[in-house]
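1. based on what follows, work out the 3D shape:
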Amino acid sequence: MSGGPLSSFSKQGILLLSILHYGVGISLFNKAVGDSVELPSGLEREGIKSMEWKYKKMVIVEFDRNISLPRSQFKGRLEMNDSNFSLIIRELTLQDSGEFLVSAASNKEQIPTKTIHLQVHEPISKVEIQKEIKLLANQSCSVWLLCNVSVGSNLSYTWERGNETYRDDQQIHFSLSPADGDISVTCTASNSVSEKSASATVKCSNDTTTPADLTDDTRMKDTRTNSQVMSIYETVEDLAVPILNMPQTLYDKITFGRQPEDPSSSYQEVL
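-> This next block holds a predicted model:
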């Protein structure tokens, strides 16, 4: 079975990045659509003469003795804590992802600008396994499995088959023989805010010939915390489904696009 190395950014790594404070590095917050988030300014009210929050270089909150909220995409969803200047955004959308800058001036000096990155993710709502099983000439079977997910970016994959675990591949391939019997396989897809699994049973028999199909045995796990594969897609219910990357046979490659021979010319050659 194919499988890649462990992802360079584990869930623990994402969580660590998400709670970094100023002075250590740029803060990263991962949130789900519909969540609220409070972005810390790292400031204290005492001694601050003026300050402002910017989103993508546009001022969205200002303080100069009083707090003002210029018109922005966050209208009706934005609030600033006037005691520590933290920024609260409610009912997050995917479009709220981006870079937030907070800058301030005290009575004595200009305070260095600080940066926070907010990444809003769509929670995974559905996972299904597409499978293709073909009987080979030697009576073994070639099995291709594809993990289809309701969202299409920033995903990690884990496959389990018996005691074996494989990571980072959306599609896997392995061989079976009739003697192997029923084999249970599980795909788990996750992003920074959610995780969901689907399971399928595959087997090899002498009459095996299955078209691509989808399983719906799924389990949902919410992992919200503050903390590729193909270019052609079809739509199956609410899933973005890439086509299984099945290899062509040598015969296919040789005869692809070949014009059929003229039957009359063949007959003449025999004569």
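2. C-alpha only now, for contacts and for neighbours.
-> Fine.
3. okay, now L101: neighbour count?
-> Neighbours of L101 under the rule other Cα atoms under 10 Å: 18.
4. which residues in the helix or strand that it is a member of does the neighbour count mark as buried?
-> If you go by DSSP states H and E, L101 is part of strand 98-106. Neighbour-count burial for strand 98-106, counted by 16 or more other Cα atoms under 10 Å, picks out 100-105.
5. looking at those residues, which is nearest T208?
-> Taking Cα to Cα as the measure, T208 lies nearest F100 of the buried residues of strand 98-106, at 55.7 Å.
6. was I right to think that closest one contacts W53?
-> Yes - contact criterion Cα atoms under 8 Å: F100 and W53 qualify, at 6.9 Å.
7. strands of the stretch 101-250 of the chain, start to end?
-> 110-121, 127-135, 141-149, 156-161, 164-167, 171-176, 183-190, 194-202, 209-214, 217-222, 233-236, 239-242 (DSSP state E, counting those that start in this stretch).
8. to check against the first, give me the structure of this:
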Amino acid sequence: MIRCVAFAVLVLAVVITVGEKTTDVEVQGTRGGSIQLAPMIPEGFNTRDVYWRHMAMGEHLVASVSRGYPETTYQSRFLGRAHLHRGFTLEIRDLEVEDTGVFTCMLVSLEGQMLSMKYHVIVYEAVVQPTVQVFVSGGPKECSVFLRCNSSMGNNVSYTWRATTRQGDPVNTSYTLYNEGRLLITTLRPENSGASYTCIVANPVSHENVTVVPWESCVSLSEAAAPATMQVFVSGGPNECSVFLRCNSMTGNNVSYTWSANTRQGNPVNTSYSLYDEGRLLTATIRPEHMEASYTCTVANHVSQQNITVVPWESCLSLSGKPPKTQSYQQILCMASAIALAFVSLMICVLLLVKTSGLRSCSVQLANLDLVFQKTEPFTV
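-> I've put the predicted structure just below:
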């Protein structure tokens, strides 16, 4: 009852006091932490009474002390968390977000002069490391990217983004933000494969970030290419053969087709060929000197690679059913021997003609030469 009367008298004194002064201060705190609110008492001010109040959802007396009353009185929701230090500094421990509001300190001097101070206290909850959800559509050649960033804790949180990449690679920094910066939308192409996007969440008392490389999700859109198959079509003959090779993969998207021509070391290879149907069809002309040439078709996309190799000369041979006519070393040697023998026999015949009895001997030599030619295999040039 006495305290109530004293408070009523104080209010009356405040109304009639001429030298009232008010000071505003802004204070930031972190949930679970503590703050100290220190009144700025001018020199020569003889404090008689101190009243700390919290102005949120009504007015609540937090702590008070009056000369003549040795104990400090603590009330309201801050009971057990408030403590008044020397110099009338108020400490609030175990801060809660709901503690946000205006704290006032009212000091009354022995002469009846009053000082009023306001402390605008904002209690922030510290942010935690955010998470980024990655959504993509399209394909690896042109990929639409949607990045959604969120922090599960924290108040008064701001969202900002930063685009970086490996040194020397271009980076796509053209993007659009929505939902107060939480959502980023951009388009990526293969030249942006090294681009990374960092989401930064922050408030006045904390900040965290997380980085993602969205191109990895774009690549996952590709279906692996199935093993390639090869169809071989030939026309012409074994001496000059037109070859058509058709390569195909039954599954896989964004597949590219490439070819390579190879042969055993030392043999020529026909690397002159034409490609059609986005590389699926190869056409070339090969001859006997290219009989060992092989052609390899490689099908690939960003997640897989397959290849198949054929030797088309084998199909060219099937056009005639037998290899082209070629002369063996033994056949050539045999024919050369027969020609040499014929020349020797002819020379003997000429010598015998010189003599009278040479005509008959010449006939015998020519008969023997005819027998040799009959035993020699035909020679095809």
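9. still on that earlier bit, what's the closest of the strands of the stretch 101-250 of the first structure to R45 of the first structure?
-> strand 110-121 (13.0 Å).
10. and that closest one, what does it pack against?
-> Under the contact criterion of 3 or more Cα pairs under 8 Å, 6 or more residues apart in numbering; DSSP states H and E, strand 110-121 of the first structure touches strand 27-32, strand 98-106.
11. now the ones you listed as CSV including distance to E132 of the first structure?
-> Shown next, in CSV, are these (distance: least, Cα to Cα, whole Å):
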stretch, distance to E132 of the first structure
strand 27-32, 33
strand 98-106, 40
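12. closest one to D64 of the first structure among these?
-> strand 98-106 (10.0 Å).
13. that closest one vs the second structure, average offset?
-> Its aligned residues in the second structure lie a mean 0.9 Å from strand 98-106 of the first structure after superposition (mean Cα distance after the TM-score superposition for the first structure).
14. quick check: angle from that strand to strand 110-121?
-> 160 degrees (axes from the mean of the first three to the mean of the last three Cα atoms, to 10 degrees).
15. coming back round to it: okay, the strands of the stretch 101-250 of the first structure in JSON lines with distance to S18 of the first structure and mean neighbour count next?
-> Formatted as JSON lines, the strands of the stretch 101-250 of the first structure follow (distance: least, Cα to Cα, whole Å; neighbours: other Cα atoms under 10 Å):
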{"stretch": "strand 110-121", "distance to S18 of the first structure": "9", "mean neighbour count": "18"}
{"stretch": "strand 127-135", "distance to S18 of the first structure": "26", "mean neighbour count": "23"}
{"stretch": "strand 141-149", "distance to S18 of the first structure": "24", "mean neighbour count": "23"}
{"stretch": "strand 156-161", "distance to S18 of the first structure": "18", "mean neighbour count": "19"}
{"stretch": "strand 164-167", "distance to S18 of the first structure": "23", "mean neighbour count": "14"}
{"stretch": "strand 171-176", "distance to S18 of the first structure": "29", "mean neighbour count": "17"}
{"stretch": "strand 183-190", "distance to S18 of the first structure": "17", "mean neighbour count": "20"}
{"stretch": "strand 194-202", "distance to S18 of the first structure": "15", "mean neighbour count": "20"}
{"stretch": "strand 209-214", "distance to S18 of the first structure": "35", "mean neighbour count": "14"}
{"stretch": "strand 217-222", "distance to S18 of the first structure": "17", "mean neighbour count": "14"}
{"stretch": "strand 233-236", "distance to S18 of the first structure": "32", "mean neighbour count": "10"}
{"stretch": "strand 239-242", "distance to S18 of the first structure": "28", "mean neighbour count": "19"}
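16. most centrally placed residue in the first structure?
-> Of all residues in the first structure, the one closest to the mean position by Cα atoms, centre = their mean is L155, 2.5 Å from it.
17. S151 of the second structure versus the equivalent of that one over in the second structure, what's the distance?
-> Under the alignment (TM-score structural alignment), L155 of the first structure pairs with V157 in the second structure. V157 of the second structure sits at a distance of 8 Å from S151 of the second structure (criterion: Cα to Cα, to the nearest Å).
18. and for those two, which residues touch both?
-> Here V157 of the second structure and S151 share the contacting residues 127, 201, scored by Cα atoms under 8 Å, 6 or more residues apart in numbering.
19. neighbours of S220 of the second structure, just the number please.
-> 14.
20. alright, calling it a day.
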